[in-house]
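Peer 1: next come a sequence and a model predicted from it.
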Amino acid sequence: MSTLTAPARPATRRGPGRRTIRLRTYLAFLLLAGPNVALLLIFVYRPLLESLYLSTLQWNLGSPDARFIGLGNYVEWFTAPGTGTVLATTGVFTVATVGGSLVLGLALALLLNRRLRGRSAARTVVFAPYVLSGVAVGMLWLFMFDPRYGLVASGLGMLGLPSPQWYTTSPWALVMIIVVYLWKNLGYVALIYLAGLQAVPAELRQAAALDGASTVRTFRSIVLPLLAPTTFFLLVTTLLSSLQSFDIIQAMTQGGPLGSTTTLMYQIYQEGFVTGRAGYASAVATILFVLLLAVTVVQLRFVERKVHYA
């Protein structure tokens, strides 16, 4: 009897092993992310570590001699008589600019979201100040706030009101800075809110209208909760931007009068490049970094819990 033999199976070609796949993935990661990581290490984390080291030194800018004093610069800053004023100015400026930007930006976004003639041109005009130089904006508004010939003085004169001495009066100088900062950054907040409003489903508004909900009730119960992720994003970005503001203050008041517009960020510039105390300025910069880090952690840890993503 003849025996039947099974046909030979074709040789199967094995694919690359797990180690090869992992090696390729790792090499692709290094190729794509490596340059960015290297730039961060060189231009962000290395200066940060050097600033931490300089904050422990008594060193004047340009001097060849430096003396290690440990936490001496930090002790001096916390015990300085003007520290409370700087912190209060920073707090008032930050709360006013962040809160004002969110409220006014949302109101402006609601207006730009309507079907109006020339809406596209209006959006461009509103966003334009955000991309302008802060120094140029500050110089422009200096002329507008001139107590004798400025546009603001003319407007107040039509109402029968005198113009405050914006440049030399302590509270009004800070108000002037806040107004200019709001004007410059309002377009950014409005644009982000506008994108969030356009992402709200129209069906939800129509369903609320069919149920008899008013416009205010629809906005409060439907639109605002859906804008929570947008609001959280803007809260983080505008807060960090306000704490690091410098250009408008430098162009308009140079921290005066009598330090009434000196924030933490501007104090770093004054101590480092005006008085030349580089070690002390590095200590203030480290304090600002810790403050920014703490604010960000609190926002991500507690505030984000109340944000509901659709």
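Peer 2: Cool, got the structure.

Peer 1: please count neighbours and contacts with C-alpha atoms only from this point.
Peer 2: OK.

Peer 1: the host helix or strand of Ala209: what's the following helix or strand?
Peer 2: If you go by DSSP states H and E, Ala209 is part of helix 202-210. Where DSSP H and E defines the elements, the next helix or strand beyond helix 202-210 is helix 215-218.

Peer 1: give the contact list for Thr263.
Peer 2: 86-87, 89-90, 255 (Cα atoms under 8 Å, 6 or more residues apart in numbering).

Peer 1: any idea how far it is from Val44?
Peer 2: 23 Å (Cα to Cα, to the nearest Å).

Peer 1: now the strands for the stretch 1-150 of the chain?
Peer 2: 57-58, 67-68 (DSSP state E, counting those that start in this stretch).

Peer 1: among those, which is the most enclosed?
Peer 2: strand 57-58 (a mean of 20; mean count of other Cα atoms under 10 Å).

Peer 1: what does that one contact?
Peer 2: 66-70, 73, 277-280.

Peer 1: returning to that earlier point: out of the strands of the stretch 1-150 of the chain, nearest to Leu106?
Peer 2: Proximity to Leu106 (Cα to Cα) singles out strand 57-58 among the strands of the stretch 1-150 of the chain, at 46.2 Å.

Peer 1: tell me how far the closest one lies from the chain's centre.
Peer 2: 31 Å (Cα atoms, centre = their mean, to the nearest Å).

Peer 1: then stretch 77-86?
Peer 2: On Cα atoms, centre = their mean, the centre of stretch 77-86 falls 25 Å from that of its chain.

Peer 1: name the residues that touch it?
Peer 2: Contacts to stretch 77-86, defined as Cα under 8 Å, 6+ apart, come from residues 259-260, 262-264, 284.

Peer 1: which SSE is the residue most central in space within the chain in?
Peer 2: Nearest to the geometric centre of the chain sits Ser241, at 2.7 Å (Cα atoms, centre = their mean). For Ser241, the element it lies in under DSSP H and E is helix 228-243.

Peer 1: tell me which helix or strand comes right after that helix.
Peer 2: helix 247-252.

Peer 1: I'd like to know which elements that next one is packed against.
Peer 2: helix 134-144, helix 170-198 (3 or more Cα pairs under 8 Å, 6 or more residues apart in numbering; DSSP states H and E).

Peer 1: go with 10 Å
Peer 2: Using 3 or more Cα pairs under 10 Å, 6 or more residues apart in numbering; DSSP states H and E, the elements in contact with helix 247-252 are helix 134-144, helix 170-198, helix 264-269.

Peer 1: which residues touch it?
Peer 2: With Cα atoms under 10 Å, 6 or more residues apart in numbering as the test, helix 247-252 has contacts from 133-142, 167, 173-174, 176-178, 180-181, 184, 254-256, 261-263, 265-266, 269.

Peer 1: same thing with stretch 160-175?
Peer 2: 89, 92-93, 96, 142, 145-148, 150, 152-157, 176-178, 181, 249, 252-253, 255-262.

Peer 1: second structure follows, compare the two:
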Amino acid sequence: MGDTRSSAAVITPQTAAASHDAAPRPAPPSSTERDAHRRRAARKRSAKNWSLFLLFAGPNIALILTFIYYPLIRNMEFSLLNWRLGSPRATPIGLDNYIRFFTSPSGLEVWRITGIFTAGAVVGSMILGLLIALVLNKKIPGRTFARTAVFSPYVLSGVGVALVWDFIFDPNRGALMHILAVFGIDSPAWKLDADWNLVMVIIVYVWKNLGYCAVVFLAGLQSIPRDLIEAAMIDRAGAVRRFFSITLPLLTPTVFFLFVTNIIFSMTQAFDILRIMTPTGHGTNTIIFEIYLQSFGQYQRAGYSAAIAVVLFFTLFVITAIQLRYVERRVHY
């Protein structure tokens, strides 16, 4: 019986590879398909980022919109009304409240007092705070206790501070009267004279807030590289030369920060001291105190008070924008 060969082809690795190479390959994606895929991936990343943003920042944004911007918008609406506090009726009068504030003698007096108080409070707090920080930056005994003592008035209640200082400045039985009497000096009429009234509240405000400036300045002084100071000392530069040539230029970011924050604080956060020490605003009716006097004082002109509050908001906005635009150029980072 003869040999018979199978008609089926014998599959070898070479033939398998040849058949695999001969199979049709899928076409590569076109540029349009690649662009569509990249767009889908970018949308997914964007949706994920927005979800995380809303998850973490959403509650804060909701609180800011509810308790800051919504009252601001409503206050702008009230500023266009002739409305007394508690009255069921309000008459739209347009911009009359703003015109009255910028043209009346009382409004101009508010601007004058606000400018004097802000300048005295900011300059006094920053200069005294810097001098104290320079002292506390040295290795002296008890400096930790001194730093705490300097900063502690800043965290005290403004009402409590005002009550204590109100007793100190009392011209009849105050502590300052007895101290001045030792040197044969009569106590000024702090409560009766409008100018002395303003000086009094500036002194109290500076005393309360210079600890904040001192601590911030102290942090700035400790961030200055010691190598620069030592190099200047090797070059025999005196203490005054080192301060104005090295220390002060390197402190300009700190000075700029304190300058911006102190202006805002002095115009908005001095109400407690002013209210306790000068209840009627005799010579101390800064713009923030004038808002209170016009709305809750004897006038109860809520619409006019709302207009002053709007003016205060935009004044601070413009001052801060100017500082960020022009003053920051002189800052050495």
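Peer 2: The structure has been received and is ready for your questions. Note that the coordinates shown come from a computational prediction; the quantities given were computed from them, not determined experimentally.

Peer 1: quick revisit: now render the helices and strands packed on helix 247-252 of structure 1 as TSV, adding mean neighbour count.
Peer 2: Output for these, formatted as TSV (neighbours: other Cα atoms under 10 Å):
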stretch	mean neighbour count
helix 134-144	17
helix 170-198	20
helix 264-269	22
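
Peer 1: quick one: closest of these to Pro16 of structure 1.
Peer 2: Once those are compared by Cα to Cα, helix 170-198 is nearest, at 45.3 Å.

Peer 1: now do that closest one against helix 228-243, angle only.
Peer 2: 150 degrees (axes from the mean of the first three to the mean of the last three Cα atoms, to 10 degrees).

Peer 1: what's the angle between helix 170-198 of structure 1 and helix 134-144?
Peer 2: Using the same axes, to 10 degrees: helix 170-198 of structure 1 against helix 134-144 is 120 degrees.

Peer 1: and for helix 170-198 of structure 1, what span of structure 2 is it aligned with?
Peer 2: Per TM-score structural alignment, the counterpart of helix 170-198 of structure 1 in structure 2 is residues 194-222.

Peer 1: the residue lying closest to Leu194 of structure 1 once chain neighbours are set aside and Ser101 of structure 1, how far apart?
Peer 2: Closest residue in space to Leu194 of structure 1, ignoring its immediate chain neighbours: Ala109 at 4.9 Å, by Cα to Cα, 6 or more residues apart in numbering. According to Cα to Cα, Ala109 of structure 1 and Ser101 of structure 1 sit 11 Å apart.

Peer 1: so for those two, which residues contact both of them?
Peer 2: Common neighbours of Ala109 of structure 1 and Ser101 (Cα under 10 Å, 6+ apart) are 186-187, 189-190.

Peer 1: thinking again about what came up before, preserved in structure 2, out of the contacts of Thr263 of structure 1?
Peer 2: Checked against structure 2 using both residues aligned by TM-score structural alignment, their matches' Cα atoms under 8 Å, the contacts of Thr263 of structure 1 keep these contacts: 86-87, 89-90.

Peer 1: still on that earlier bit, just the buried ones from the contacts of Thr263 of structure 1, in ChimeraX syntax?
Peer 2: The following ChimeraX line selects those of the contacts of Thr263 of structure 1 that are buried, judged by 16 or more other Cα atoms under 10 Å:
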select :86,89,90,255
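
Peer 1: now the contacts of Thr263 of structure 1 in CSV, with distance to Ser214 of structure 1?
Peer 2: Formatted as CSV, these follow (distance: Cα to Cα, whole Å):
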residue, distance to Ser214 of structure 1
Val86, 46
Leu87, 43
Thr89, 41
Thr90, 40
Gly255, 47
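
Peer 1: and of the contacts of stretch 77-86 of structure 1, the nearest to Tyr26 of structure 1?
Peer 2: Closest to Tyr26 of structure 1, out of all of those and judged by Cα to Cα, is Val284, at 39.9 Å.

Peer 1: structure 2: which residue goes with that closest one?
Peer 2: Using TM-score structural alignment, Val284 of structure 1 lines up with Ile308 in structure 2.

Peer 1: wait, what's in contact with its match?
Peer 2: 79, 97-98, 101-102, 107, 287-288, 290-291, 294, 302.

Peer 1: same thing with Phe232 of structure 1?
Peer 2: With contacts defined as Cα under 10 Å, 6+ apart, Phe232 of structure 1 is in contact with 299-300, 303-304, 306-307.

Peer 1: mind listing the helices for the stretch 51-200 of structure 2?
Peer 2: Using DSSP state H, counting those that start in this stretch, the helices of the stretch 51-200 of structure 2 run over 70-78, 96-103, 105-136, 143-155, 158-168, 175-182, 194-222.

Peer 1: would you list those helices in CSV and tack on distance to Phe256 of structure 2?
Peer 2: CSV is the format used below for the helices of the stretch 51-200 of structure 2 (distance: least, Cα to Cα, whole Å):
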stretch, distance to Phe256 of structure 2
helix 70-78, 28
helix 96-103, 30
helix 105-136, 11
helix 143-155, 20
helix 158-168, 25
helix 175-182, 35
helix 194-222, 11
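
Peer 1: out of the ones you listed, nearest to Phe53 of structure 2?
Peer 2: helix 70-78 (22.0 Å).

Peer 1: before we move on, back to that, Serialize the contacts of stretch 77-86 of structure 1 to a markdown table and add fields for distance to Thr218 of structure 1.
Peer 2: Formatted as a markdown table, the contacts of stretch 77-86 of structure 1 follow (distance: Cα to Cα, whole Å):
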| residue | distance to Thr218 of structure 1 |
| --- | --- |
| Gly259 | 46 |
| Ser260 | 43 |
| Thr262 | 42 |
| Thr263 | 40 |
| Leu264 | 41 |
| Val284 | 47 |
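
Peer 1: quick one: what's aligned to Pro229 of structure 1 in structure 2?
Peer 2: Pro229 of structure 1 maps onto Pro253 in structure 2, with residues paired by TM-score structural alignment.

Peer 1: OK, contacts around the closest residue to its match other than its chain neighbours?
Peer 2: Nearest residue to Pro253 of structure 2 in three dimensions, chain neighbours excluded: Val331, at 5.6 Å (Cα to Cα, 6+ apart). For Val331 of structure 2, the contact set (Cα under 10 Å, 6+ apart) comprises 249-256.
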